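1. No sequence on hand, only this structure:
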């Protein structure tokens, strides 16, 4: 992979994924920079560019990346069934974290260097993950027409979902209603005889079994 020049602004598409958490629900919002570096196979990491996160609440995100690389190396890595590795380093709210993600080089090459970077945000507004994917996620065919060697990146923001919340009030109300009905004698016990009195039947059965084992019958002459 050839030495990269300083990052330049390239083609960018930005989308936002909203689940149960809206932008206004994030507890904190601070600007940050996600530094990107990448490699093919076992080759060393090289700078790819950076994602500028100005505001997660307001969706202010931009990306700068360099496309001055040798396309032949990507083709060779795809034919050798190697992996494309992306490393994302972010310093957010005073905490520095590094996230690693990978995809097959052939998928990236057959997607014509079009990829999707997803920034994962938790309920507190902290970035807890960065993942990479490609539009072409099927089996590689090896047949790719000529194309311009330029990274075309889509940035997604994925907000963490709220988990299911149990209806405690409804459960307590149901228990109270069953308690009142039982005190009034309005409930009927439809269980079988064994289900009702198993705690008395089981000890009796055990006593009979133990008595039979301690006094075996004499064999007939």
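-> That came in fine, so what should we check first? Here the structure is a predicted model, which is why all the values come from computation and not from measurement.
2. rest of the way, CA atoms for contacts and neighbours
-> OK.
3. ok, which stretches of the protein are helices?
-> Assigned by DSSP state H, the chain shows helices spanning 71-79, 105-110, 168-184, 193-214.
4. Quick one: list the elements packing against the first one.
-> Using 3 or more CA pairs under 8 Å, 6 or more residues apart in numbering; DSSP states H and E, the elements in contact with helix 71-79 are helix 105-110.
5. Next one for the comparison:
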């Protein structure tokens, strides 16, 4: 029963991998819609921020279009920063067959404000050019302050300046699942036939690795000591 379940899981995994591979052609274009949550009173309310069109994954060729923040949106953003809240970004990846996959990432709003809305967006792909993660972070994150109110006065930008990085994730060698399942199946069949508890091999088949070296040593010792053989032959002639 356990082996059957393992087989079923393996087949489902192979089918999912095949479907995902077919849904994104090699080095095909990808569209990503960006939405952000600015209202701290409605944290699950997302509005449009812009979109990214990836023309070529291999050459990291992309185009990004983002909307400037309206005055009320900028004020909501400042309120998030002032209250130590997180800025949340939702990215919807649209494959060539229309399937949407959503990713959620966040950063402290005050850090984004302090960076003058200058941020990095890292898009990671697996070996099939399928998006597996999207992460947002402000520039110069290591030099930010403790998010006091003073930085809000220096904010003079209402438009995002985003640098997109396309990253391929190295996949570790996968385990030999098929070989392991086949081994389990053979062991199960052997147990059912009772072959594990009884060894029907002959004596020579079991211990040939010990017998052959002993015979070789005897032959070598006989060849290397011809005088003893000659002396024994001479004594026999004298009689």
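-> Looks like it came in fine. A quick note: this is a predicted structure, and the numbers were derived from the prediction, not measured.
6. Post the TM-score for the overlay when you can.
-> TM-score for the superposed chains, counting by TM-score structural alignment, normalised by the length of the first structure: 0.58, backed by 145 aligned residues with a CA RMSD of 2.7 Å.
7. if we can go back for a sec, so which of the helices of the first structure gets nearest residue 89 of the first structure?
-> Closest to residue 89 of the first structure of these, according to CA to CA: helix 105-110, at 21.2 Å.
8. once aligned to the second structure, how far is that closest one on average?
-> Using mean CA distance after the TM-score superposition for the first structure, helix 105-110 of the first structure ends up 1.0 Å from its aligned counterpart in the second structure, as a mean over the superposed pairs.
9. circling back: just the helices of the first structure: most buried one?
-> helix 105-110 (a mean of 25; mean count of other CA atoms under 10 Å).
10. how about the nearest residue to whichever residue in the first structure pairs up with residue 28 of the second structure, chain neighbours excluded?
-> By TM-score structural alignment, residue 28 of the second structure lines up with residue 30 in the first structure. Nearest residue to residue 30 of the first structure, sequence neighbours excluded (CA to CA, 6 or more residues apart in numbering): residue 55, at 6.1 Å.
11. Now do the contacts for that neighbour.
-> Contact analysis of residue 55 of the first structure by CA atoms under 8 Å, 6 or more residues apart in numbering lists 29, 30, 31, 61.
12. same thing but at 7 Å, please
-> Neighbouring residues of residue 55 of the first structure by CA atoms under 7 Å, 6 or more residues apart in numbering: 29, 30, 31.
13. Check residue 158 of the first structure too.
-> 16, 17, 18, 118, 119, 120, 121.
14. And it, how close does it get to residue 131 of the first structure?
-> For residue 158 of the first structure, the distance to residue 131 of the first structure equals 10 Å [CA to CA, to the nearest Å].
15. So for the two, which residues contact both of them?
-> Counting by CA under 7 Å, 6+ apart, the residues touching both residue 158 of the first structure and residue 131 are 118, 119.
16. Let's have the contacts of residue 55 of the first structure in JSON lines, adding distance to residue 73 of the first structure.
-> What follows is the contacts of residue 55 of the first structure, written out as JSON lines (distance: CA to CA, whole Å):
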{"residue": "29", "distance to residue 73 of the first structure": "39"}
{"residue": "30", "distance to residue 73 of the first structure": "38"}
{"residue": "31", "distance to residue 73 of the first structure": "35"}
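17. Verify the stated contact: residue 91 of the second structure with residue 35.
-> Yes - counting by CA atoms under 7 Å, residue 35 is a contact partner of residue 91 of the second structure at 6.4 Å.
18. Buried ones among the contacts of residue 55 of the first structure?
-> By neighbour count, with 16 or more other CA atoms under 10 Å, the contacts of residue 55 of the first structure hold residue 29 as buried.
19. what's the closest of the contacts of residue 55 of the first structure to residue 178 of the first structure?
-> The closest of the contacts of residue 55 of the first structure to residue 178 of the first structure turns out to be residue 29 (CA to CA; 47.8 Å).
20. Neighbours of residue 38 of the first structure, how many?
-> Neighbourhood size, residue 38 of the first structure [other CA atoms under 10 Å]: 20.
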